[in-house]
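> Return atomic coordinates for the entry below.
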Amino acid sequence: MKLIHTADWHLGQSFHGQERHAEHRAFLDWLLVTLQARQPDALLIAGDVFDVVNPSLRAQELLYDFIVSAHAALPELTIVMIAGNHDSGSRIELPAPLMRRLRTHALGRVHWLDDGRLDCDHLLVPLPDHHGDVRAWCLALPFLRPAEVTGGDVTDYRDGIARVHRELIAAAEARRQPGQALVAMSHAHLTGAAVSEASERPIVIGGEESIPASLFPPAIAYVALGHLHRPQQVGEPRIRYSGSPLPLDFSESHYPHQVLEVTLAEAQVEHIESLAIPRHVALTRVGPGDLEAVEATIATLEIDPELPRERWPWLEVRVELETPRPDLRARIEAAIADKPLRLLRIHSRYPNADTTDTEHTDADLDTLTPQEVFTRTWQSQYGENPPDAVMRDFASLLQQVQDTQEDEEQHDA
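Here you go, the predicted structure:
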């Protein structure tokens, strides 16, 4: 059977204050065409479907329009979608009864039975082929929040995660028939994987969030991972991050973006193929250099003047300055005035100063993560970066707030 693995859509992302619905729509249109051409049996979406726990109506519309269109085009396609750390697990699960009519399984949280055992039935999804025969089982593991996996005799977060994996794998082993594969889907940070520092939110607490690949024993034919935006395998070819379909920051613009097509033969992986995603909007970086050099480089940029505005490249400019320039933004805007470019941010750097990069942009709370707001506040108060121990405490507090919000949403639902 054949699977398509994707993750980290981040629908509704605000790119330094600018919406990216056109880019996400282009990706979903491409994905639909790809599904029709490749005819997979299942589509696995490994978390961070949305960028925030309370996504806009337009972001939700993108998701549900795609699911309806995919089902109409491929009625036998099974879709399995899990919540990531950016998602509200309750929101992901809310329309689950309706989506099951579209052969879509939405898993947002783990549940526990009255006797303390994991509700494995909730997390095990059969994957039939186009004849209707079950060829694999998907072990769908949404992002595991500390409050969901600790309690009673289990007080350590990592121990709680390991327990969930053990119980779910044991249940899957007991259920599968000869020749059926086990496919795990998880939204997690595996130890040793490469991180895109500028755009990936720490899952829980620095260091404590990473889990070992050994949690996925050889009995698991393929591990479809989400959370890290850079496409990569972790240790073995069967353990993969598909990566995000769009670069979510300029730091992610230099590597290709993809979905993965996985072919299973009996209970093993037969072939894995990367399917490159066309980039709908280019990310252009100019600099670093002095202002005159940056202006000269901008003048040489050649961009198709017929591009519709929604496809104009995003622009980041890095300028080295000896002294502050109050006219910096005006000079850059004048340099791009006759070019189809969208200026997102200007970084100004003072080589002889003690401080590093300073972002010269109209940053507001919508463009900064909580960690960035806290770090900037600490820097303004104490003139240095917060110590690691302080950042760990802040991350723990932030996670408690997010867990509380999740619980309130679940209660309201």
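> contacts, neighbours, all on C-alpha from now
Noted.
> Please enumerate the strands of the stretch 101-250 of the chain.
Using DSSP state E, counting those that start in this stretch, the strands assigned to the stretch 101-250 of the chain run over residues 104-107, 124-128, 134-141, 181-187, 189-190, 210-211, 222-226, 232-234, 236-241.
> To compare with the earlier structure, here is another sequence to fold:
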Amino acid sequence: MTVRFLHTSDWHLGQFFYNHSRQYEHEQFLAWLLEQIKEKQPHALLIAGDIFDVINPASAAQKQLYQFLADAHDLAPHMQTLMIAGNHDSGYRIEQVEPLLEKYNAKTVGVIHKNSEGSIDLDRLLIPIYDENKTIVAWCLALPFLRPAEITGFNEQTTNSQNAIAYLHQQIIAEAIKRKTPDQALILMSHAHMQGGETSDSERPIIIGNEEALSTALFDDVIDYIALGHLHKPQKVGQENIRYSGSPIPLSFSEINYKHQVVEVTIDPTKNDESRFKFEPIFIPRSVQLHKIKGELNDVFAKLKALPSGEIDNIDHREYVDIEYHTAVPPQPNLRQQFEDALPKDRYRLVRISRQYLASEKSNSEQSQISLEPPTPKKLFEQIWQKQGYASDDAVLKDFLSLVQEAEKSLENEHEA
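Below you'll find the model as predicted:
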């Protein structure tokens, strides 16, 4: 029995990009995705984590998700929407709305639960996927972002996070093998940083200190497809059937050249040759362009003036501009205004300016930046640490990031309470 599904991830609904809302861009993506669902009528839509940008998303971001689920259900009533929590999400929060999700044929897995016997509740992690005739055509092994506090301490095999991750994969795969029939596919959905994955500068680090990224050896060959979330660049990891779908919109200027996509996957478990799988990227149109302008000051001004003109009335629809200029002399105090004046009128948003020192200047001079983006706790800590005259220390940074994660978890638990 053939199963057809769409693999997407890292929506980051509610994101602010240098203090500018991405709501319009997400609206355009979701409207486009609804068209794909209407046309292709898949058995399932997989959203592999980081649905929201923060653990306490604004009501507008939550409304976007729930309106999308309602609209998708209207267009494809048989389609299941399966979601897992990413490191940006509150697993408890997205599980709280299960009664609502059921109305739209949607399910979410936010955290790893224990059953009444104190062991891992595998039933919540193994989700059957049905076809139009209510026949099971596949099983989805749903693994949200695995926080150490939520997966350790079950038994002697889960005393630390690495052991717990290996044990959890072994348990859920073994149970899935028991349940599946030869004509059913196995799909594993996970939000994790896998070894060999190519990163951008917009992913929040989830590897602390020298902790290793996860190995694809965790995945048994019996798994037909691994739908990954976390890394924003669409990519395969080692094998054709282990993929990151990537984010639907560029979440930083480092993602300007990414070919954002949703992966359409078709699996026929009854076949044992190349025709068993079909992977088709569906490229997502970009609703708001990003421009990174680099060079000497004169070059920068020329490039700014050469950008396409034509006013865009709504500021939320205007294109983003990031400038990195090179100069050997101190910048003029009104440089930002000069950049603004060089841009074609009412079409662009200048969100970031940074100065790159030339090689002829002192080698220890650091890049001077004017950034409108708030610094992360990690960057603030590193800046303060260096200002105090201390050398970089991975162990200290690891301890600090552990404290940050504990603080975020504490805030999340207080909110849920």
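> TM-score them against each other, please.
Overlay of the two chains. TM-score (TM-score structural alignment, normalised by the length of the first structure): 0.94; 405 aligned residues with a CA RMSD of 1.7 Å.
> picking that back up, which of the strands of the stretch 101-250 of the first structure is buried the deepest?
strand 222-226 (a mean of 29; mean count of other CA atoms under 10 Å).
> corresponding residues in the second structure for that strand?
Under TM-score structural alignment, the match for strand 222-226 of the first structure in the second structure covers residues 225-229.
> Report the mean distance between the matching stretch and its aligned residues in the first structure.
Here the mean offset of stretch 225-229 of the second structure against the first structure after fitting is 0.3 Å, by mean CA distance after the TM-score superposition for the first structure.
> returning to what we had before: in CSV, list the strands of the stretch 101-250 of the first structure along with distance to Y64 of the first structure.
Formatted as CSV, the strands of the stretch 101-250 of the first structure follow (distance: least, CA to CA, whole Å):
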stretch, distance to Y64 of the first structure
strand 104-107, 11
strand 124-128, 20
strand 134-141, 20
strand 181-187, 21
strand 189-190, 27
strand 210-211, 31
strand 222-226, 20
strand 232-234, 28
strand 236-241, 24
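> can you tell which of those strands is closest to A296 of the first structure?
strand 232-234 (37.0 Å; CA to CA).
> That closest one packs against which elements?
In terms of contacts (3 or more CA pairs under 8 Å, 6 or more residues apart in numbering; DSSP states H and E), strand 232-234 of the first structure is packed against strand 236-241.
> Please work out which residues of the second structure line up with the strand it packs on.
Using TM-score structural alignment, strand 236-241 of the first structure lines up with residues 239-244 of the second structure.
> Same check on stretch 182-192 of the first structure?
Taking TM-score structural alignment, stretch 182-192 of the first structure hits residues 186-196 over in the second structure.
> Could you give me the buried positions within stretch 257-272 of the second structure?
Neighbour counts over stretch 257-272 of the second structure (16 or more other CA atoms under 10 Å) mark Y258, K259, H260, Q261, V262, V263, E264, V265, T266, I267, D268, P269 as buried.
> no, scratch that, I was asking about stretch 204-217 of the first structure
Of all the residues in stretch 204-217 of the first structure, those buried under the rule 16+ other CA under 10 Å are V204, I205, S210, I211, A213, L215, F216.
> which one is the aligned residue in the second structure for the fifth one nearest to, not counting chain neighbours?
When the structures are aligned by TM-score structural alignment, the residue of the second structure matched to A213 of the first structure is T216. The shortest distance from T216 of the second structure to any non-neighbouring residue, by CA to CA, 6 or more residues apart in numbering, is to M194 (6.8 Å).
> The one you found contacts A217, correct?
No - judged on CA atoms under 8 Å, M194 of the second structure makes no contact with A217 at a distance of 10.2 Å.
> What's the match for T152 of the second structure in the first structure?
So, by TM-score structural alignment, T152 of the second structure is matched to T150.
> Now for that match: which residues touch it?
Listed by CA atoms under 8 Å, 6 or more residues apart in numbering, the contact set of T150 of the first structure reads D156, Y157, G160.
> Mind checking which of these are buried?
Buried members of these, scored by 16+ other CA under 10 Å, are Y157, G160.
> can you count the residues close to P344 of the second structure?
Residue crowding around P344 of the second structure was assessed by other CA atoms under 10 Å; the count is 16.
> My error: substitute E76 of the first structure in the last question.
Other residues within reach of E76 of the first structure, judged by other CA under 10 Å, total 20.
> In the second structure, what residue corresponds to it?
Match for E76 of the first structure (TM-score structural alignment): H78.
> E173 of the first structure too?
When the second structure is aligned by TM-score structural alignment, E173 of the first structure is paired with I177.
> so where do the helices sit in the first structure?
Secondary structure of the first structure (DSSP state H): helices at 21-38, 57-73, 89-93, 96-99, 120-123, 146-149, 157-175, 291-300, 328-335, 370-382, 388-412.
> now these as a markdown table including distance to V110 of the first structure?
Shown next, in a markdown table, are the helices of the first structure (distance: least, CA to CA, whole Å):
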| stretch | distance to V110 of the first structure |
| --- | --- |
| helix 21-38 | 28 |
| helix 57-73 | 22 |
| helix 89-93 | 9 |
| helix 96-99 | 14 |
| helix 120-123 | 8 |
| helix 146-149 | 7 |
| helix 157-175 | 9 |
| helix 291-300 | 51 |
| helix 328-335 | 49 |
| helix 370-382 | 26 |
| helix 388-412 | 13 |
